[in-house]
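>>> Let me see the structure of the following:
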Amino acid sequence: MACGLIHELTTVISQDKSQSSPQWQTYEKRSQQETQRSQTQPEVKVISKSICCILPIAHIAIGAVYLHDCPREPYIPIYLIVFGVFGVLLSVLPCLPCTELPRDGPATSMSNLGFALNFLMSIFLLCWFIAGNVWIYSIYQPNYDKNTTSVDPYCDKTLYLFSFWIPTLVYIFLGLAQIFSLCASMYNCMYACMRAICGLCPGTSSTTITTTTSRTITTVS
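The predicted structure follows:
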């Protein structure tokens, strides 16, 4: 009796799978893709975070090596060290499993704590970056010669140029990003205007514009 019921249940399940085979295959494909993503995501995250840690580590190294080599502005090497340390922490903190936000279900206390620390460190780094800009640009260009008899205190050339060009490159990239976004906005605006002028509807193709343009040219000629 029991064997007969089990046989009937397996038959019904196999029939259900055969009847809804496309949906079942789609579900299996999605589950396999999610499994592959979950397996490859930690590797990608580790590689990306390792690349992001290169620049903060360089900040720490340059600031530690030339810690006492900028009497003109002693806060510059300290700025590099602190910025590098918090940059590394900001890159490593999201990699901790306990601070990750769960995909399913409510956030845990550790994930909320990690999010709060991430937010506070980001605000601190922004304020520290602004302070570092004041210290760096206020002494441009300093005296690079350590053995000079000038009254003006010196600042090591490697230390100052490194600390000078990092924020400068940040501002250059931000300016280029603004220009690119402005060009993209102008392009979208011009494209919308051309669609309005030519009467292009969402369902029409580009051949309609070509035909309309050729007819207009023929009429004018």
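
>>> drop to CA atoms for contacts and neighbour counts, all remaining ones
Fine.

>>> Could you tell me how far stretch 136-145 lies from the centre of the chain?
From the chain centre to the centre of stretch 136-145 is a distance of 32 Å (CA atoms, centre = their mean, to the nearest Å).

>>> mind listing what's buried in it?
Residues of stretch 136-145 classed as buried: 136, 142, 143, 144 (neighbour count, 16 or more other CA atoms under 10 Å).

>>> Show me what that stretch is in contact with.
For stretch 136-145, contacts defined as CA atoms under 8 Å, 6 or more residues apart in numbering pick out 72, 73, 76, 152, 153, 154, 155, 156, 157, 160, 163, 164.

>>> Would you confirm that the first one belongs to a helix?
No - with DSSP: H, G, I helix; E, B strand; the rest coil as the criterion, residue 72 is located in coil rather than a helix.

>>> quick one on the thing from earlier: among the buried residues of stretch 136-145, which ones are in strands?
Of the buried residues of stretch 136-145, none are assigned to strands by DSSP state E.

>>> Also this sequence, please, to line up against the first:
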Amino acid sequence: MKPINDIPGPVEPSEEYVVKLPIILSLYTILNVAMLVTGFIYEDDCPVEPNIPLFLKLQGIFGLLSRSIGSIKYYISNRDWFFVFLVISSLLYIGEFTVFLLGSFWVYKEAIPSFKASDTKHYCYKGIYLFAFCYITIMYCLMVFAASFLCCVLCVASSFGINKVAQTKPWQIVVI
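Got it, this is the predicted structure:
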């Protein structure tokens, strides 16, 4: 086991990354605040699956916390505090992914509920359901795209004999 002093510290992000980070964080923040507000406003407007508003609230909270803690860790120069923020942000990302999977189950389980308030058993407010459905569907599409892109890059890199990716240390990979 490595001593605690051998734990890598923060890596200086490139200038391009520093410029794009506030824009990406702003978009995530707007999306997470919208999810949080929508979840609280329409808390009781989805009797067919009351966990859909809960999903939006939890996803908004985890999203705001994980992005905040995740971006703070890049401004910390002390190795010990960097490691603490790294662990906390990792736990938040795991929680966010868990809520995402639960939300996927809750939303896709209902297929298409009734959007008429008179149908009290199968009713879900159209805005809250479609917001959750579109968010989850877009996230799955982005995951498939990212995985496909990574596979293509690795295939091209291996066909040209480029071994730089394999030499990258895990803590040098910057994740937003």
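
>>> TM-score them against each other, please.
TM-score of the superposed chains, computed with TM-score structural alignment, normalised by the length of the second structure, equals 0.70; 147 aligned residues with a CA RMSD of 2.9 Å.

>>> JSON lines for the contacts of stretch 136-145 of the first structure, including distance to residue 34 of the first structure and secondary structure?
JSON lines is the format used below for those (distance: CA to CA, whole Å; DSSP: H, G, I helix; E, B strand; the rest coil):
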{"residue": "72", "distance to residue 34 of the first structure": "56", "secondary structure": "coil"}
{"residue": "73", "distance to residue 34 of the first structure": "52", "secondary structure": "coil"}
{"residue": "76", "distance to residue 34 of the first structure": "47", "secondary structure": "helix"}
{"residue": "152", "distance to residue 34 of the first structure": "62", "secondary structure": "coil"}
{"residue": "153", "distance to residue 34 of the first structure": "60", "secondary structure": "coil"}
{"residue": "154", "distance to residue 34 of the first structure": "57", "secondary structure": "strand"}
{"residue": "155", "distance to residue 34 of the first structure": "54", "secondary structure": "coil"}
{"residue": "156", "distance to residue 34 of the first structure": "52", "secondary structure": "coil"}
{"residue": "157", "distance to residue 34 of the first structure": "51", "secondary structure": "helix"}
{"residue": "160", "distance to residue 34 of the first structure": "48", "secondary structure": "helix"}
{"residue": "163", "distance to residue 34 of the first structure": "43", "secondary structure": "helix"}
{"residue": "164", "distance to residue 34 of the first structure": "44", "secondary structure": "helix"}
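
>>> Can you tell me which of these are buried?
So, by 16+ other CA under 10 Å, the buried ones in the contacts of stretch 136-145 of the first structure are 72, 73, 76, 153, 154, 155, 156, 157, 160, 163, 164.

>>> okay, these in a markdown table with distance to residue 10 of the first structure next?
Listed next are those as a markdown table, based on distance: CA to CA, whole Å:
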| residue | distance to residue 10 of the first structure |
| --- | --- |
| 72 | 83 |
| 73 | 79 |
| 76 | 73 |
| 153 | 87 |
| 154 | 85 |
| 155 | 81 |
| 156 | 79 |
| 157 | 78 |
| 160 | 75 |
| 163 | 70 |
| 164 | 72 |
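
>>> which one of the contacts of stretch 136-145 of the first structure is nearest residue 22 of the first structure?
Checking the contacts of stretch 136-145 of the first structure against residue 22 of the first structure with CA to CA, the nearest one is residue 163 at 59.1 Å.
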